[in-house]
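Novice: build me a model:
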Amino acid sequence: MARIVKRGKGYQIRVSDGYTAKGKQNVKTMTWTPRPNMTDKQIEKELQKQAVLFEQKCQGLSESADIKFETFAKQWFKEYAEPRLRVRTVDRYKQYTARTYTAIGSLRLDKITPRHIQSFINNLQEPGINQKVGEKEPPKGLSPGTVRNYLSFISTVFDYAIRMNMLKDNPCSRVVLPPRNYKQRDCYTLEEAQKFLKFLQFESLMYRVFFTLAIYGGFRKGELLGLEWKDIDFDSCVVSVNRTSLYSKSKGGIFTDTTKTKGSLRSLKLPVSVFDLLRQYKVQQAQDRLKMGDRWIDTDRLFTAENGKPLGNSTPLKWLDDFFERTGLRKVTIHSFRHLNASLLINAGVDIKTVSATLGHSQVSTTLNIYAHTFAQAQAKASEAVADALKLDDKKQA
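Specialist: Sure, this is the predicted structure:
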């Protein structure tokens, strides 16, 4: 918006015209002097008109739009991403820079067309691009989700350029993406989960608590590692999720962050049996703290290393892999216990909004997309139950 300043007999009109490649604001000015004998009302009206006209004149593109994509993207990381986005999001975007810079990094920002980006997106899907495949597996392209993440990174950089008045259009808006691939989530059956819990009874108390909460609460790994004793309400049997514990090399290791979304801030009421286990564990941790004495670092975390520091993010997975080797149980990921929780809720007939809130999803549509197959199976069972009931009534009538 134009700024008007009185200067002697005239007025100076100042308009911001975006930013230079170095992040410095461009300011353009003009001076308007009213004609003699103009009334105050006429001056005010004409002054506003001149300000609007000058502002419209300044809406042209910034000269800094000739900057190369790689150069501008690095500025975007420094000026926008690192101060405003979540650490894990920034780390993920940085993983996409190598391929992106190779493809379009040397092109001028204002010369990149939808065709340039479409060619890059198509290339990401070609067999052999994905390096994370086994030796015996056929060559693969990147997954549809990963391809979408690449485009999201590029598009976000262009959005920032538009906000800086360097461009008027985002070429990513016309790129065609591969269809989403919502796979059926691999998790234990009810019988497998019961067997897992049976074997778990003979393990260390900390991991009994960790995986019991994972199954009964459907918590994410970072949410479990971020739990503190003040989040445990023993009187009402409620566990509250208020933070997440994550790992980032750029942050120097383990750090505490906000939850994934606002919807992830939630409180869940869990069975009394789960809280009986939590009580045992709290007593044991207190005893461990006394043994360590001054070497104990008080963090209030439920899951800690021997000295009280937050448990490493990869430690539960290493323990789980060893557990599978010792017991012979089918291997699954820690996140699969979250899917197990969702499946049990859905098959129990819990409504979609409650399932979504329990999992901490920001939107119900997210839950529907992820668990579409499970909902379909539950609906089919419900339909079969109705059909069986009607057949039974028919027999009675006959």
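
Novice: rest of the way, CA atoms for contacts and neighbours
Specialist: Noted.

Novice: what comes up buried for stretch 198-211?
Specialist: Buried residues in stretch 198-211, counted by 16 or more other Cα atoms under 10 Å: 200, 205, 206, 207, 208, 209, 210, 211.

Novice: which of the helices or strands spans the last one?
Specialist: Assignment of secondary structure by DSSP states H and E places residue 211 within helix 205-217.

Novice: here's the other one to compare against:
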Amino acid sequence: MATFRKRETKNGFTYDIQVKVKDRSQNKTVTKTMSWRSEYPMTEKQAERECARVAEKFEEDIKRMFTSSLPDIPDYNVTVAEMAEKWLERVQHDFSVGYYEIGVGAVAWMNRYIGGYKIREVTPYIIQDFFDKLDSERYTTYTVTAKPAFKEVLERSGISYNKFRTQYKLNTCSLVHLIGGKSVSMEYASCMAKVLRVDINKIFKIEKTVRPYAAATIARVKRATRCIFAMAKRQRLVEDNFASADYVSYGRKPKRNIKYLDDQQAKELFGVIMEYDDIRAKTAIMLALMTGLRRGELAGLEWKDIDFVLHTLSVNRTGCYSKTTRGIYTKEPKTEGSIRKITISELLTEQLKEYKVWYDAQRENWGDQWENSDRLFVQETGKPINPSTIHFWLKKMLKKADLSDVTLHSLRHTNITLQIAAGVPLTTVAGRAGHSRVSTTSDIYSHFIRTSDEAAATAIEDIFIPRAVQEG
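Specialist: Below is the predicted model:
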């Protein structure tokens, strides 16, 4: 039976509740305790009656915990932060490095708001308040450029570039950017103003912008919170998952804006690709545009995945990069459907053949220093590249083509939308894209499917009533 005793604190009376229960797995009696204090003004008798109710509930929960089949029963007084750490351990064991690192960031954000609560104390109201505050959070960015006075102050200082770099540890590339009219970070500008011993506002123009966080960033924090409380529910630490949509509102899901190149822009980029000097960049971006492969899939390609006779390409792995833990590493593709074999055009096959000749020459030149990774896209010595390198190549080509700065994933969207516009069956489009379900493709590209559907209706009408007859 639960027992409790009253003790006086500076905030009033607090009750220490104790429950003893038989742990049959270890054949011994275990004592569990908790503290309770009313959040509302109560008389002593009212407080004791409420404490008795809380103690009874505590005893039921403890008994339920120790009749569970779970081999590892966590402390009943575990906090949200401690539960989050246990969840991260599970994520690290069961999921990819990338997913774990996203989880670490999401948990750090969550802990700022509710990490100190005991998991059993958290109510739907607390979680909803946390979610609402997340939605309203903003961050500030600064665009810092040099005023005309900067060059004058810089010249009067007499400080050489070498001294900026060696004595003051200031990057001289950023200094060149400033002189050339480009922006630098607020941190760099502050250090420069301190070195020059002048007020920062005298030599720099500072534009402040307040922005909301990306919807995807906020969604990741909410999703992690839901997963942590789901784990707590499975371990019988809470009655239910109060972070689920049954109890709290997640807000309206923002409309997904797909950035892509239209057919004319795609042709302009293709023209630049065909004339590009760097054969590695040329081949990688041509592959991205003509196959719709994801960035990691491009980085994970190996020569054994290319069949020059049958004109096919197989996706079997993903190249990844972890800044904080593993560096460049390899993992399985995103989903089971992402493992696929697709047909490639004769033009692309010929480009790959040409690239293979260059690749083999590079390997021969480096000799024993060459690291034989068999990857298509490698560093100078044959080591696998960081996937972000491919995006860097794309940016240079976009600039040369005078096109807007889109991401590498935009080329994937471009490839898929061009297929839909060309009337390629949706099942084929989904298969080439590596979507596990056709519904994934139709959900993401519904706008383009509707446009294609309208064109199909017009085409059918033209079959029965030619346009010339309609106009006549």
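
Novice: mind checking how far the helix holding residue 211 of the first structure is from the chain centre?
Specialist: 24 Å (Cα atoms, centre = their mean, to the nearest Å).

Novice: so where is that helix in the second structure?
Specialist: Aligned by TM-score structural alignment, helix 205-217 of the first structure corresponds to residues 279-291 of the second structure.

Novice: likewise stretch 334-353 of the first structure?
Specialist: So stretch 334-353 of the first structure sits over residues 408-427 in the second structure, by TM-score structural alignment.

Novice: report the buried residues of the matching stretch.
Specialist: For stretch 408-427 of the second structure, by 16+ other Cα under 10 Å, it's 408-418, 420, 426.

Novice: mean per-residue distance, the match of helix 205-217 of the first structure versus the first structure.
Specialist: For stretch 279-291 of the second structure, the mean deviation from the first structure after alignment is 1.2 Å (mean Cα distance after the TM-score superposition for the first structure).

Novice: and the contacts of that stretch?
Specialist: Stretch 279-291 of the second structure is contacted from outside by 270, 273-274, 276, 293-295, 298, 344, 348, 351-352, 355, 377, 390, 393-394, 408, 411-412, 414-415, 432, using Cα atoms under 8 Å, 6 or more residues apart in numbering.

Novice: where does the equivalent of residue 348 of the second structure over in the first structure land in three-state SS?
Specialist: Using TM-score structural alignment as the criterion, residue 348 of the second structure maps onto residue 274 of the first structure. On the three-state scheme (DSSP: H, G, I helix; E, B strand; the rest coil), residue 274 of the first structure is labelled helix.

Novice: for residue 206 of the first structure, see how far away residue 274 of the first structure is.
Specialist: 13 Å (Cα to Cα, to the nearest Å).

Novice: can you check residue 262 of the first structure too?
Specialist: Distance from residue 262 of the first structure to residue 206 of the first structure, by Cα to Cα: 28 Å.

Novice: and if you look at residue 64 of the first structure?
Specialist: On the measure of Cα to Cα, residue 64 of the first structure and residue 206 of the first structure end up 57 Å apart.

Novice: for residue 3 of the first structure, same thing?
Specialist: 62 Å.

Novice: how about the spatially most central residue of the first structure, what does it touch?
Specialist: The centre of the first structure sits closest to residue 260, judged by Cα atoms, centre = their mean, with a distance of 5.6 Å. Contacts for residue 260 of the first structure were tallied using Cα under 8 Å, 6+ apart; they are residue 244.

Novice: for it, helix, strand, or coil?
Specialist: coil.

Novice: how about it, what's its partner in the second structure?
Specialist: In the second structure, residue 260 of the first structure lands on residue 334 (TM-score structural alignment).

Novice: could you do residue 247 of the first structure as well?
Specialist: In the second structure, residue 247 of the first structure lands on residue 321 (TM-score structural alignment).

Novice: wait, its match touches residue 387, no?
Specialist: Yes. Judged on Cα atoms under 8 Å, residue 321 of the second structure makes contact with residue 387 at a distance of 6.9 Å.

Novice: is it true that residue 16 of the first structure touches residue 26?
Specialist: Yes. With contacts counted by Cα under 8 Å, residue 16 of the first structure reaches residue 26, the gap being 5.8 Å.

Novice: what about those two, which has more around it?
Specialist: Counted by other Cα atoms under 10 Å, residue 16 of the first structure and residue 26 do not tie: residue 16 has more neighbours, with 17 against 12.

Novice: grab the nearest non-local neighbour of the more buried one.
Specialist: Spatial nearest neighbour of residue 16 of the first structure, excluding adjacent residues (Cα to Cα, 6 or more residues apart in numbering): residue 27 at 4.5 Å.

Novice: just confirm the one you found is within a helix.
Specialist: No. Counting by three-state DSSP, residue 27 of the first structure is not found in a helix; it is strand.

Novice: map it across to the second structure for me.
Specialist: Checking TM-score structural alignment: residue 27 of the first structure goes with residue 25.

Novice: could you count how many residues lie near that match?
Specialist: 10.

Novice: what about it, distance to residue 424 of the second structure?
Specialist: For residue 25 of the second structure, the distance to residue 424 of the second structure - Cα to Cα - is 61 Å.

Novice: likewise residue 44 of the second structure?
Specialist: From residue 44 of the second structure to residue 424 of the second structure the distance is 76 Å (Cα to Cα).

Novice: tell me where the first structure has strands.
Specialist: Applying DSSP state E to the first structure gives strands spanning 3-7, 10-19, 25-32, 232-233, 238-241, 244-248, 253-257, 266-269.

Novice: next, the buried residues of the second one.
Specialist: Taking 16+ other Cα under 10 Å as the basis for neighbour counts, the residues of strand 10-19 of the first structure that come out buried are 11, 12, 13, 14, 15, 16, 17, 18, 19.

Novice: can you tell me the closest non-neighbouring residue to the third one?
Specialist: When you say that, I think you mean residue 13 of the first structure. Residue 13 of the first structure sits nearest to residue 4 (Cα to Cα, 6+ apart), 4.7 Å away.

Novice: ok, that neighbour to residue 45 of the first structure distance?
Specialist: On the measure of Cα to Cα, residue 4 of the first structure and residue 45 of the first structure end up 13 Å apart.

Novice: can you pick out the residue with more neighbours from these two?
Specialist: residue 4 (18 against 11).

Novice: what residue of the second structure matches up with the more buried one?
Specialist: Counting by TM-score structural alignment, residue 4 of the first structure has no partner.

Novice: perfect, that will be all.
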